[in-house]
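Trainee: sequence and predicted model, in that order:
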Amino acid sequence: MMIAYNFTSNIQKELHTLEQNIKNLVTAQNPILYAAAEHLFKAGGKRLRPSIVLLVAKATAKEGKILASQKRLAEITEIIHTASLLHDDVVDNCSTRRGIKTVNNQFNNRVAILAGDFLFAQSSWYLANLKQVEVVKIISKVITDFAEGEVRQSINLFNLNVTINEYIEKSFYKTASLIAASCQGAAMLAINNSKIACKLHLYGKHLGVAFQIIDDILDITSSAIILGKPGEADLKNGNLTAPCLFAIAENIKIKQIIEEEFSTLSDIDTVILMIKQSYSILKSQDLAREHLQAALNCLKYLDNSESKKDLEYLTEYIIDRLY
C-alpha cells in the first residue's frame, strides 16, 4: 500500500520554480531542437531526481535554507536526466515515454540524438557557471557513466553469463550515478564535510540501484498504461535484468528460449509467465530492499530535521512503487 505522506510538501515552492526554470533554460536557436527538447519536458514526469537534490540541499544547508547554487544543481540534474532519456529511447527504439510519443517517434532518431547532445551541452555550461570545480568534476563524470552503462548493456544483450553483480554495476552507471553525484554535489555546495558528502553519495547510489531494480520488476509485471512506455521492452531487446537473471537460475527452459533469442512470437509471453511463476520477482524485491536499507543507513549521519525525515519517506516510497 502506498504511503500517504507527501515527502515533497516542504519543497513545493522550489519545485514549482524548477518546473518553470528548466523550460526557460532550454534556449536553442534552432526551432526543431527546441521543439524536440520541450516535447519531453512538457510530458512532466515525477521530478524525482531534483526532489532528492532539493531535500539533500535543505537537510545540509544552514538553517535549512536552500542555496541558489543548490537550486541550479537540481535543475541541471533534471536536464541531464532528460538528455539521457532522449538517447535511451533511440538505443531502445522506444515509441512512447511518460504516455506520449518519444522524440525519436515524433521527429526522428537524428533529431533525438542531437537534442540529447544539446541538453548535455547546456547542462555542462550551467554546471561550469556554478564555479565549484569539485562539484563540476563529480557531475561531469555522470555523462561518461551513461555511455559506459549503455556500452555494457549493448555488448551483453542475450548474454546468459551476466551476473547479478555485473547487472548492479550497469544499473549504477545507467541510473544511480546521476542520483549519487547530485546528492554529493548538493552537500558539497553547502558544507565542508567530506564524510557527510561521501555518505550522501552512497545514499544516492543505493537509492538509484534500488530504483532501477524496481523499474525492471515493473517492466515484467506492469502494463504499458501504468509504465507510460511499452512493457517487457528490456526482455524483448535481450537486456537481461534482475527478475530474468534470477529466473534463469531456477528454470533451464528460460535459458534455452533466450539462447534462441525468442525465435517464435509466443516465446516472450512464455518467458514472462515462467518468470512470474518463479521466485525471481520476490528475490528481486529483496535485492531492492537491501539497497534501500543501505540507503537509509547513510542518512543516519545527517542531523535530525524535517528534510531528513522527508528523505527517509522518499526512500520508503521507492519500494512502495511495487504495490
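Mentor: Right, received. Where do you want to start?

Trainee: from now on I want contacts and neighbour counts done on CA atoms only, so please keep to that.
Mentor: OK.

Trainee: can you tell me the SS state at the residue lying farthest from the centre of the chain?
Mentor: Among residues of the chain, the one most distant from the C-alpha centroid is T264; the distance is 32.3 Å, by Cα atoms, centre = their mean. Three states are possible here, and by DSSP: H, G, I helix; E, B strand; the rest coil the one that applies to T264 is coil.

Trainee: this is the comparison structure:
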Amino acid sequence: MTPATSLFSPVEADLQILADNLTQLVGNGHPILCAAAEHLFGSGGKRIRPAIVLLISRATMLEQEITPRHRRLAEITEMIHTASLVHDDVVDESEMRRGVPTVHSLFGNRIAILAGDFLFAQSSWYLANLDNLQVVKLLSEVIMDLASGEIQQGLNRFDASISIETYLNKSYYKTASLIANSSKAAGLLSEVSPETAEHLYSYGRHLGLAYQIIDDILDFTGSVEILGKPAGSDLKSGNLTAPVLFALEEKKYLEVLIEREFAQEGDLEQAISLIHDSQSIERAKELAAHHAKLAVEHITHLPPSESRACLIKMGDYVLTRLF
C-alpha cells in the first residue's frame, strides 16, 4: 500500500466499486470518446478526491450504510476532476500525465476537447439525477470555478505583480473548489446540520489549497518521475506560484527574467536557481502547513470514527508528498 491508499482503508472496497463503475458510466457513447475515457480512468491516479467524498460519507453515516447517491457523488467528483485534467493538458500542451501519454497526445486536440466536454456533460446528467438541488448547485459551481481558474491563470501569465491572495484565489478555483464543494455535498446527502456542512466545506477548501501549494513546490523540487513532466514547467509557461511570488520579494532580478518571458538562453535556469537560493520554498511549505492545520481543525467537529481519523491524517499526507 502507498501512503495515500493506506489512508483509504475504510473505503478501499468503495473505491474498487468506483473504479469498476467509472468506465461503465461513459460506456455507451461514441467509440473514440469511450476509448479516451477508458484510457483516462485506466491510468490510475490516487483517487484522492472521491476517497475524501467516501470517507466523509462514512464519517457522517456512522449508524447506517452509505447510500447509492453517496457513491454516485464520488464518481461525479472524479469525472469532473478528470474532465478538467483533459482540458488543462490541451491548454498546457502537456504530452504526459502520471507517466502516461495525455489524451490529446494520443487522440489529438479535437478528440481531447470533446472527451473533456463529454465527461463534463455526463457528470452534469448524473448530478441532476441525484435529485438534490443544493448538491446540484454546489457541483455546478465547481465546473464554473474550474473555467474561471483557467481563465485567471491565462490572464496572469508572466505577471510578476500578482499577490499571494490572487494566487490563492486561482488555486481555490482550480483545485480547492472541487474538494470543498464535494465534501459539503457528501454531508448534505447524509443530512448533516448546516453548521457541520460548513465545516466540511472549510475542510475541503483548506485541504485543497494545501494540496495545490505542495504541487507548486514540487514543480521546483520534484523529479520528472514524480511530476510526470520536467521540473519548472509551470514557471516556464508563466504560471507564477507561491514559491515564485515569495522569491520575488527577495530576488529583484527574478522580475526582469519573468517580464522578458525567459527569452534569453539560460534565463529559466537562472530563475530556478534564484528561487532555490531564497527562503521561498520554505515559506511556501509554511503556507501549506497552515492550510492543512486549518483543514484538520474543521474535520474534528465530526464524531470520532475510523473514517474521521483518516480525514485528519490526510492533512499530514498532503504535506509529506514533498519527501
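Mentor: Sure thing, it's come through. Please read these numbers as outputs of a predicted model, since none were measured by experiment.

Trainee: picking up where we left off before, list the contacts of the residue farthest from the centre of structure 1.
Mentor: Residues touching T264 of structure 1, when contacts are defined by Cα atoms under 8 Å, 6 or more residues apart in numbering, are absent altogether.

Trainee: separation between L188 of structure 2 and L18 of structure 2?
Mentor: The spacing between L188 of structure 2 and L18 of structure 2, counted by Cα to Cα, to the nearest Å, is 20 Å.

Trainee: my error: substitute I272 of structure 2 in the last question.
Mentor: Here the criterion is Cα to Cα. By it, I272 of structure 2 lies 40 Å from L18 of structure 2.

Trainee: same deal with K46 of structure 2?
Mentor: Relative to L18 of structure 2, K46 of structure 2 is positioned 13 Å away (criterion: Cα to Cα).

Trainee: average distance between the host helix or strand of H87 of structure 2 and structure 1?
Mentor: Using DSSP states H and E, H87 of structure 2 sits within helix 68-92. When structure 1 is superposed, helix 68-92 of structure 2 averages 0.5 Å from its matched positions, counting by mean Cα distance after the TM-score superposition for structure 1.

Trainee: would you check the span in structure 1 matched by that helix?
Mentor: Here helix 68-92 of structure 2 aligns to structure 1 at residues 68-92, judged by TM-score structural alignment.

Trainee: mind listing what's buried along that stretch?
Mentor: For stretch 68-92 of structure 1, the buried set under the neighbour-count rule, 16 or more other Cα atoms under 10 Å, comprises 69-90.

Trainee: which of K46 and L18 of structure 2 has more residues huddled nearby?
Mentor: Counting neighbours by other Cα atoms under 10 Å for K46 of structure 2 and for L18 shows that L18 has the greater number, 20 against 10.

Trainee: ok, that one - contacts?
Mentor: Neighbouring residues of L18 of structure 2 by Cα under 8 Å, 6+ apart: R71, A74, E75.

Trainee: same list (those) but as a markdown table, adding distance to D14 of structure 2.
Mentor: Written out in a markdown table, the entries for the contacts of L18 of structure 2 read as follows (distance: Cα to Cα, whole Å):
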| residue | distance to D14 of structure 2 |
| --- | --- |
| R71 | 8 |
| A74 | 10 |
| E75 | 11 |
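
Trainee: closest to A295 of structure 2 among those residues?
Mentor: Taking Cα to Cα as the measure, A74 is the one of the contacts of L18 of structure 2 closest to A295 of structure 2, at 19.8 Å.

Trainee: count of neighbours near the spatially closest residue to that closest one that is not a sequence neighbour?
Mentor: Once flanking residues are discounted, A74 of structure 2 sits nearest to P50: 4.4 Å by Cα to Cα, 6 or more residues apart in numbering. By the other Cα under 10 Å criterion, the neighbourhood of P50 of structure 2 contains 28 residues.

Trainee: against A180 of structure 2, how distant is P50 of structure 2?
Mentor: Distance check for P50 of structure 2 against A180 of structure 2: by Cα to Cα, it reads 12 Å.

Trainee: same deal with E165 of structure 2?
Mentor: For E165 of structure 2, the distance to A180 of structure 2 (Cα to Cα) stands at 18 Å.

Trainee: more neighbours: the two, which one.
Mentor: A180 (28 against 10).

Trainee: quick one: contacts for L15 of structure 1?
Mentor: Neighbouring residues of L15 of structure 1 by Cα under 8 Å, 6+ apart: P50, S51.

Trainee: now with 10 Å?
Mentor: Counting by Cα atoms under 10 Å, 6 or more residues apart in numbering, L15 of structure 1 makes contact with T8, S9, N21, R47, P50, S51, L54, K71, A74, E75.

Trainee: over to E95 of structure 2?
Mentor: The contact partners of E95 of structure 2, taken as Cα under 10 Å, 6+ apart, are D89, P101, T102, V103, H104, S105, L106, G228, K229.

Trainee: and it, how far is that from P31 of structure 2?
Mentor: Applying Cα to Cα, one obtains 22 Å for the distance of E95 of structure 2 from P31 of structure 2.

Trainee: spit out the contact partners of the aligned partner of D310 of structure 1 in structure 2.
Mentor: Pairing criterion TM-score structural alignment: the partner of D310 of structure 1 within structure 2 is identified as C310. Counting by Cα under 10 Å, 6+ apart, C310 of structure 2 touches S6, L7, F8, S9, P10, I52, L55, I56, A59, Y317.

Trainee: which residues in structure 2 does the longest helix seen in structure 1 align to?
Mentor: Identified as the longest helix of structure 1 according to DSSP state H is helix 194-221. Using TM-score structural alignment, helix 194-221 of structure 1 corresponds to residues 194-221 of structure 2.

Trainee: first-to-last residue distance for stretch 245-263 of structure 1?
Mentor: Its first and final residues considered, stretch 245-263 of structure 1 spans 19 Å by Cα to Cα.

Trainee: outside of that stretch, which residues touch it?
Mentor: Stretch 245-263 of structure 1 is contacted by residues 157-164, 167, 235-238, 240, 242, 244, 264, 267-272, 274-284 when judged by Cα under 10 Å, 6+ apart.

Trainee: helices - which of the residues you listed land there?
Mentor: Counted as lying in helices by DSSP H, out of the contacts of stretch 245-263 of structure 1, are 164, 167, 235-236, 242, 244, 267-272, 274-277, 280-284.

Trainee: one step back: average gap between the match of helix 194-221 of structure 1 and structure 1?
Mentor: Once the two models are superposed, stretch 194-221 of structure 2 sits on average 0.5 Å from its counterpart in structure 1 (mean Cα distance after the TM-score superposition for structure 1).
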